[in-house]
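Asks: here is my input; please provide its structure:
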Amino acid sequence: MPRTALITGGVSGLGRAAAVRLEADGVKVITLDVADGADLVVDVTDPDAVQAAADAAGPIDVLVNSAGVVGPNVPLWEVPIDGWRRTFEVNVNGTFHTCRAFVPGMRERGWGRVVNLASMAGKDGNPNMAAYSASKAAVIGLTKSLGKELATSGVLVNAIAPAVIETPMNAGTAPDTLAHITSLIPMRRAGKAEEVAELIAWLASDKVSFSTGAVYDISGGRATY
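Replies: Modelled structure (predicted):
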């Protein structure tokens, strides 16, 4: 029986690439996004709306948390309070809301895969991106905790930490910041969404069986630990 995946932020960027890749494996994909064109138009920062979407979607086998925002590109002392809060609302609370809504069904059925999109920024910290870096570090911590909680349940939870990837989300990143974080990549180029999607597809499959609570770098060599 074909499995079903729900992908947040599934209309563009990494979410869209993941949807195309999973569909190629025969997975039924449901996209959840605030943008028009999503199967479920839902704001992940709204826990009631996320829960309602989970109730409406039916059984979900794979959850890919790709919805995210870059947040303010300024030194920490210039970060507006609402910008800091918004970054955490989407990147951290949104991931929490979807996991809280969809994981119980996976536990009941004894099989599931959760793939959370973190970032190298959550491990290294990018200058002038304090809110983004801190929020992605929180996603890593959430993944490690939830992975351990579900370790014997048949539900595996892993995170991916990409370096800078060519996606619409990075279109709003300040050019000097983008140039800096790209210069840290030994391959001397940004990654492609399709390259990340390959890793997502593996983590969403039966092929991964002895990994949970882990963080997989896809960084063109940038990763140092």
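Asks: could you use CA atoms for every contact and neighbour count after this?
Replies: Noted.
Asks: contacts only, for Val64.
Replies: Ala5, Leu6, Ile7, Thr8, Gly15, Val114, Val115, Asn116, Leu117 (CA atoms under 8 Å, 6 or more residues apart in numbering).
Asks: can you name the next helix or strand after the longest strand anywhere in the chain?
Replies: If you go by DSSP state E, the chain has its longest strand at strand 155-162. Downstream of strand 155-162, the next assigned helix or strand under DSSP states H and E is strand 165-166.
Asks: show me what that next one is packed against.
Replies: Contact partners of strand 165-166 among helices and strands, from 3 or more CA pairs under 8 Å, 6 or more residues apart in numbering; DSSP states H and E: strand 191-192.
Asks: ok, the contacts of Val64 vs Glu23, which is closest?
Replies: Of all those, Ala5 has the smallest distance to Glu23: 9.3 Å, by CA to CA.
Asks: so what's the residue count around the spatially closest residue to the closest one that is not a sequence neighbour?
Replies: Leaving aside its sequence neighbours, Ala5 sits nearest to Val62 (CA to CA, 6 or more residues apart in numbering; 4.3 Å). Neighbourhood size, Val62 [other CA atoms under 10 Å]: 28.
Asks: Val62 and Asn116 touch, don't they?
Replies: No - distance between Val62 and Asn116: 10.9 Å, which falls outside the contact criterion (CA atoms under 8 Å).
Asks: here is the second sequence; please produce its structure so I can put it next to the first one:
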Amino acid sequence: MTPDAVIFDIGNVLIEWAPERYYDRVYGVDRRKALFAEVDLDGMNTSVDLGAPFRDLVYETAEAHPTWRAEIRDWHDNWIELAKPAIEHSVTLMRRLRSKGVAVHCLTNFGVESYAYAQTQYDFLNEFDVEFVSGRLKVIKPDPRIYEIVEEDLGVAPDAILFTDDREDNVATARARGWQAHHFDGPSGWAARLVAAGLLTEEEAKP
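Replies: Sure, this is the predicted structure:
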């Protein structure tokens, strides 16, 4: 079936998400490893993705770990350095789909404030037909409920949705619901999947 809607994840699909790379560069690999071992930054980030106030939670976490106060505050204060650069070929694919009248949405684990900020830095984040942002919905992938919300909102049959995500567990949940799903491991593979789905020509899928 040719999809009626295409849904992009954002982190590591449209924008590189690499906190470790930033901390390695600014503080050094050894200090980064010690920080990530001692402080549950992933858990903090998950809470933000579930709708917790971005700055407040990061700063509270920093105060709870004064040895790492500056490093933890960077998660908020220099957040854009953790989420860069854009994956340009993916952005091109998104825009070519939209230029052909294909409905293009996002389904992303992202905080409310951090997503709003990212939209000021990456103009393409303002171009989706519908945005499904976990922080707004208070539920994150791969919880099946967030996929159900997408189906309810769009009114599109599950097998008419084509979704890409860089995480296997998120892709697996989509497939379990009957979605067409692609595990993103680079834009060239995603481009080929869009061609195979009949949404783009090979020429349109080029960078």
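Asks: TM-score of the superposition?
Replies: TM-score of the superposed chains, computed with TM-score structural alignment, normalised by the length of the second structure, equals 0.34; 112 aligned residues with a CA RMSD of 5.0 Å.
Asks: rewinding a little: looking at the contacts of Val64 of the first structure, state which has the most neighbours.
Replies: Among those, Thr8 has the most neighbours (other CA under 10 Å), with 32 neighbours.
Asks: separation between that one and Asp33 of the first structure?
Replies: 6 Å (CA to CA, to the nearest Å).
Asks: would you mark the buried spots in the longest helix anywhere in the first structure?
Replies: Of all segments of type helix in the first structure, defined using DSSP state H, the longest is helix 130-149. For helix 130-149 of the first structure, a neighbour-count test (16 or more other CA atoms under 10 Å) marks 130-144, 146-147 as buried.
Asks: now do the strands in the first structure.
Replies: Counting by DSSP E, the first structure has strands at residues 4-8, 28-33, 40-41, 62-65, 112-117, 155-162, 165-166, 191-192, 215-218.
Asks: in TSV: those, plus distance to Trp84 of the first structure.
Replies: Below are the strands of the first structure laid out as TSV (distance: least, CA to CA, whole Å):
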stretch	distance to Trp84 of the first structure
strand 4-8	21
strand 28-33	21
strand 40-41	24
strand 62-65	20
strand 112-117	19
strand 155-162	21
strand 165-166	22
strand 191-192	26
strand 215-218	24
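Asks: for Ala52 of the first structure, find the nearest of those strands.
Replies: Per CA to CA, nearest to Ala52 of the first structure of the strands of the first structure: strand 40-41, 10.3 Å.
Asks: check which helices and strands the closest one sits against.
Replies: Short answer (3+ CA pairs under 8 Å, 6+ apart): strand 40-41 of the first structure packs on strand 28-33.
Asks: repeat that with 10 Å
Replies: If contacts are counted by 3 or more CA pairs under 10 Å, 6 or more residues apart in numbering; DSSP states H and E, strand 40-41 of the first structure sits against strand 4-8, strand 28-33, helix 47-57.
Asks: columns distance to Lys123 of the first structure on top of those, output as CSV?
Replies: Below are these laid out as CSV (distance: least, CA to CA, whole Å):
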stretch, distance to Lys123 of the first structure
strand 4-8, 22
strand 28-33, 26
helix 47-57, 27
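Asks: buried deepest among these, which one?
Replies: The highest mean neighbour count among those, using mean count of other CA atoms under 10 Å, belongs to strand 4-8: a mean of 26.
Asks: and that strand with strand 28-33, angle?
Replies: Calculated by axes from the mean of the first three to the mean of the last three CA atoms, to 10 degrees, strand 4-8 of the first structure forms an angle of 20 degrees with strand 28-33.
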